[in-house]
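# After the sequence you'll find the predicted model.
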Amino acid sequence: MQIGMVGLGKMGGNMAERLRRGGHDVVGYDRDPAVSDVSGLEELVERLQAPRTVWVMVPSGDPTRATVKALGDLLSPGDILVDGGNSHYVDDQKHGAELAAKGIGFVDCGVSGGVWGLQNGYALMVGGEKADVERVMPVFETLKPEGEDGFVHAGTVGAGHFAKMVHNGIEYGMMQAFAEGWELLEASDIVTDVAGSFKSWRQGTVIRSWLLDLMVRALDEDPSLSELEGYAQDSGEGRWAVQAAVEHAVPLPVITAALYARFASRQDDSPAMKVVAALRNQFGGHAVTSKAGAAEKGADSPGADVTPPVETAG
């Protein structure tokens, strides 16, 4: 099958390579001319035979919106556009309606697999009209892992990225659980082989998983993780999952806490904890730490002499 691929970065480039290895005719475009087959989107569309299929694999948000709009002006009725990035499902619904008005099909595809996808295949969560999805199935079959699993036509337009959003929210929670378990093991004075403990869980336990395998791999490379900063970004899906949970009145305590933990990781000096420290000092005279790093005496400090405020009626 012939397909145009827009965006040949870490994910898009490997996906294009997997498709080529599977016998597909891939015409790729990227802003980097060193990896691009064409000079621009217009030439990409001209190189493809109608009815065309174009897969967009660029960063979510404005880059994807701009690319979809540009392709919507270049493609013809009967063509199909696939958004394989990490777009918000709300954007999918808008894009689907706008392209449908022009007779262009739209399929949203949540993709999981990261840098290992070229070798192992990509898990694909797809949303769109049945006829559009069936036309792109040869591509999906090549990209997915071998076997029955690894692909789902989750529902209508937006369903693919909604499913991927929930998938990533679960991923947030699982990663946070592994992280907290590691920190507790490290803090213990009786566990002397933390990395070995994680390795032991890879067989015969209910938490064995690819994510655990990756954790063991990271500890093999850096047993104390001393080469890393405790700073974690988020790519958006966790926020959208929490927002969707509020809209649907679904409790998401684990995923929400994992998202907030990432926010906290980016603070060198927590503004909220400054307030907590100030209030503890005010009502209880508890010790606080100054900017200079020295602990100032409070009611719970040795030798402290703090007189509580006189209570008056009012």
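Received it, and whenever you're ready, just let me know what you need.

# use CA for all of it now, contacts and neighbours both
OK.

# secondary structure element for Phe106?
strand 105-112 (DSSP states H and E).

# I meant to write Ala261 there.
Going by DSSP H and E, Ala261 is part of helix 253-265.

# buried ones in that helix?
Val254, Ile255, Thr256, Ala258, Leu259, Arg262 (16 or more other C-alpha atoms under 10 Å).

# Beyond that helix, next helix or strand please.
That would be, after helix 253-265 and using DSSP H and E, helix 271-284.

# That next one - contacts with which helices or strands?
strand 288-289 (3 or more C-alpha pairs under 8 Å, 6 or more residues apart in numbering; DSSP states H and E).

# just checking, what packs against the helix or strand following the strand it packs on?
Next helix or strand after strand 288-289 toward the C-terminus (DSSP H and E): strand 295-296. Here strand 295-296 touches strand 288-289, going by 3+ C-alpha pairs under 8 Å, 6+ apart.

# picking that back up, list the contacts of the helix holding Ala261.
Helix 253-265 is contacted by residues 169-170, 172-173, 176, 230-234, 238-239, 242, 270 when judged by C-alpha atoms under 8 Å, 6 or more residues apart in numbering.

# Return the distance of that helix from the chain's centre.
13 Å (C-alpha atoms, centre = their mean, to the nearest Å).

# just stretch 4-20 next, same as before
That offset, for stretch 4-20, works out to 19 Å (C-alpha atoms, centre = their mean).

# try this one side by side with the last:
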Amino acid sequence: MTKAQIGVYGLGTMGSALALNMAEKGFDVAVTNRETDWISSFVAEAEDLAEKLHPHEKIEEFVAALKVPRIILFMIPSGKPMDMMIDAIAPLLDPGDTIIDGGNADFHQTRRRSEELAAKDIHFVGMGVSGGEKGARHGPSMMVGGSDHSWQQLRQVLVAIAAKFDGDPCVDHLGPDGAGHFVKTVHNGVEYADMQVIAEIYGLLRYGAARAPADIGEMFVRWDQGRLKSYLVEITGKILQFSDPETSHPMVDVIKDAAGQKGTGRWTVVEAVRLGQSANMIEAAIGARSWSSEKDTRGTAQKILSGRRSELTLDEATLADAFLAARILGYAQGFRLLAAASEEYEWGLDYARIAEIWRAGCIIRSALLDDISEAFRGDLPAGQLILAPQFAKLLSGCIPALRQVVAAAASGGHAVPAMAAALSWYDTMRQGYGTANIIQAQRDFFGHHGFERLGEEGKHHGPWWE
């Protein structure tokens, strides 16, 4: 009986796609699922790849079908389901075996599971997978956290199934325990910000310039041919040109304007606060999604608060420059969070390599990532992406457009929370002398907290305490 090189537990959308990807690359894959009636239909639908898939209904048989040391990939909901499966399968494993959590997981839980299983000499990998169903099937971007031992076990399979950018596989071992899942969390936060900026630009043109969705879609198609090229721009251009088969209206016009979220964006914001950082573009994007869910409240408020928006005159070149500025700032905030976490948890993250992993297969892939990788491999003032010479120059050229767009939107009553946040952060960071001194004075006045004096060490108090 052929022993499988890897096992996949969980044959939902992502798990089944990854299993087929592995089989297509020549690996023997043991497969199973909690709902066992899914297994036979999955193998039957695999057609020519079925001979590389080895189905098992019982978990004991599933484990026994794997080559030793074993590699088992779980593609199941994170949290309690993952803990339950670890409890069920760990007694069946041997020292040196590896368990992979390929879902979106809280990296703190990944760190805990890694430590607990390490005591049994079982390796636990937290692996972020980006690219959706299509990416999982034909080449995802994967962010791996875990031991060096587990990476050596996994490397051959993951490199084979990963997306490729000019031949470079978009997967790598980023660090121990929760490093991979944290990088995926930040990836998703940047994704939220980028999607929100795109939505804001669409809104300015749709409701401020009365342009038809298909017309706006054509603009995004043009943008995808230049420096704004990205997966999200590409699909936005396509989406806006679809019509609803039932009504013949633009498809986007029949979709309820209430955005969903699964929580990873919120995790990014929570971790930013824990690390003493701020990712205000991601915070704005989370806020915008939350507000969008209050559809009935907004409908009532429109009647009471006068929801009319004024006409805008913004040319495409100005919008394109504003978008470029916001996108650069969004990436920069994401990498700041990665740096803060890397220092806190001693991960030693390679930011240039992370940018390279994101160049293909993942949702936030864009033309900017090559420049970001290059910047991190060069001389980076204060370790800040926005201070890299190429990005400082880009921003100096396109920030005026972001100012113009944010000002026009505010004047016309159009909400652009993410772009406004981006501009506020940029203006804060470029001021060597700011306004926090008054806050420190207030804190000392009401709470005797003290403050630092310019050019002097130690804690001081104001004359109001004399």
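Here it is on my side, so go on. Predicted, not measured: the structure shown is a model, and the values here were computed from it.

# hang on, the earlier thing: next, format the buried residues of helix 253-265 of structure 1 as TSV and append distance to Gly40 of structure 1.
Below are these laid out as TSV (distance: C-alpha to C-alpha, whole Å):
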residue	distance to Gly40 of structure 1
Val254	44
Ile255	40
Thr256	41
Ala258	40
Leu259	38
Arg262	37
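
# still on that earlier bit, so the strand holding Phe106 of structure 1 corresponds to what in structure 2?
Matched against structure 2 by TM-score structural alignment, strand 105-112 of structure 1 falls on residues 123-130.

# And the contacts of the matching stretch?
Residues contacting stretch 123-130 of structure 2 (C-alpha under 8 Å, 6+ apart): 96-105, 107, 110, 113-114, 117-118, 136, 140-147, 149-150, 177-181, 183-184, 361-363.

# contacting residues around the most centrally placed residue in structure 2?
Nearest residue to the geometric centre of structure 2 (C-alpha atoms, centre = their mean): Asn188, 1.7 Å. Residues near Asn188 of structure 2 by C-alpha under 8 Å, 6+ apart: Thr264, Gly265, Thr268.

# Could you check which residue of structure 1 pairs with Leu394 of structure 2?
Checking TM-score structural alignment: Leu394 of structure 2 goes with nothing.

# distance between the strand holding Phe106 of structure 1 and the chain's centre?
15 Å.

# Quick check: it compared with structure 2, mean distance?
After superposition onto structure 2, strand 105-112 of structure 1 sits on average 0.8 Å from its aligned residues (mean C-alpha distance after the TM-score superposition for structure 1).

# and the next element down the chain from that strand?
Taking DSSP H and E, what comes next after strand 105-112 of structure 1 is helix 117-120.

# in structure 2, what residues pair with whatever helix or strand comes next after that following helix?
Remark: after helix 117-120 of structure 1, the chain's next helix or strand is strand 123-127, criterion DSSP H and E. Alignment of strand 123-127 of structure 1 against structure 2: residues 141-145, by TM-score structural alignment.

# Just give me the mean distance for that stretch relative to structure 1.
Counting by mean C-alpha distance after the TM-score superposition for structure 1, stretch 141-145 of structure 2 comes out at 0.5 Å.

# Can you list which of the contacts of Asn188 of structure 2 carry over to structure 1?
For the contacts of Asn188 of structure 2, the aligned pairs still in contact in structure 1 (both residues aligned by TM-score structural alignment, their matches' C-alpha atoms under 8 Å) are Thr264, Gly265.

# ok so, going back, so how far is the match of strand 123-127 of structure 1 off the chain centroid?
On C-alpha atoms, centre = their mean, the centre of stretch 141-145 of structure 2 falls 12 Å from that of its chain.

# how about the strands in the stretch 51-200 of structure 1?
53-56, 80-83, 105-112, 123-127, 151-155 (DSSP state E, counting those that start in this stretch).

# Nearest to Asn14 of structure 1 among those strands would be which one?
strand 105-112 (12.4 Å; C-alpha to C-alpha).

# measure Asn335 of structure 2 to Ala341 of structure 2 for me?
Actually, residue 335 of structure 2 is Phe. It isn't Asn. Distance, Phe335 of structure 2 to Ala341 of structure 2, using C-alpha to C-alpha, to the nearest Å: 10 Å.

# Neighbour count: these two, which is higher?
Neighbour comparison, Phe335 of structure 2 and Ala341: the larger count goes to Phe335, with 25 against 21 (by other C-alpha atoms under 10 Å).

# Distance check, the more buried one against Lys184 of structure 2.
12 Å.

# What about the counterpart of His187 of structure 2 in structure 1, how many residues nearby?
Under the alignment (TM-score structural alignment), His187 of structure 2 pairs with His167 in structure 1. By the criterion of other C-alpha under 10 Å, His167 of structure 1 has 17 neighbours.

# ditto for Gln5 of structure 2
Gln5 of structure 2, neighbours per other C-alpha under 10 Å, totals 21.

# Select the longest helix from structure 1.
Counting residues, the longest helix found in structure 1 (DSSP state H) is helix 159-187.

# before we move on, the earlier item: make TSV out of the strands of the stretch 51-200 of structure 1 and add mean neighbour count.
Shown next, in TSV, are these (neighbours: other C-alpha atoms under 10 Å):
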stretch	mean neighbour count
strand 53-56	24
strand 80-83	26
strand 105-112	28
strand 123-127	27
strand 151-155	18
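
# so which of these comes closest to Ala218 of structure 1?
Judging the strands of the stretch 51-200 of structure 1 by C-alpha to C-alpha, what sits closest to Ala218 of structure 1 is strand 105-112, at 19.7 Å.

# On the three-state scheme, the aligned residue in structure 1 for Val31 of structure 2 is what?
Counting by TM-score structural alignment, Val31 of structure 2 corresponds to Gly28 in structure 1. Under DSSP: H, G, I helix; E, B strand; the rest coil, Gly28 of structure 1 falls in the strand class.

# Could you do Lys256 of structure 2 as well?
Criterion first, three-state DSSP; result for Lys256 of structure 2: coil.

# can you tell me which residue in structure 1 aligns to it?
So, by TM-score structural alignment, Lys256 of structure 2 is matched to Glu229.

# What is the aligned counterpart of His88 of structure 1 in structure 2?
Checking TM-score structural alignment: His88 of structure 1 goes with Asp106.

# Report the contact partners of the residue lying closest to that match once chain neighbours are set aside.
Closest residue to Asp106 of structure 2 apart from its sequence neighbours, by C-alpha to C-alpha, 6 or more residues apart in numbering: His181 at 7.1 Å. Contacts for His181 of structure 2 (C-alpha under 8 Å, 6+ apart) come out as Asn104, Ala105, Asp106, Phe107, Thr110, Gly126, Met127, Gly128, Met143, Val144, Gly145.
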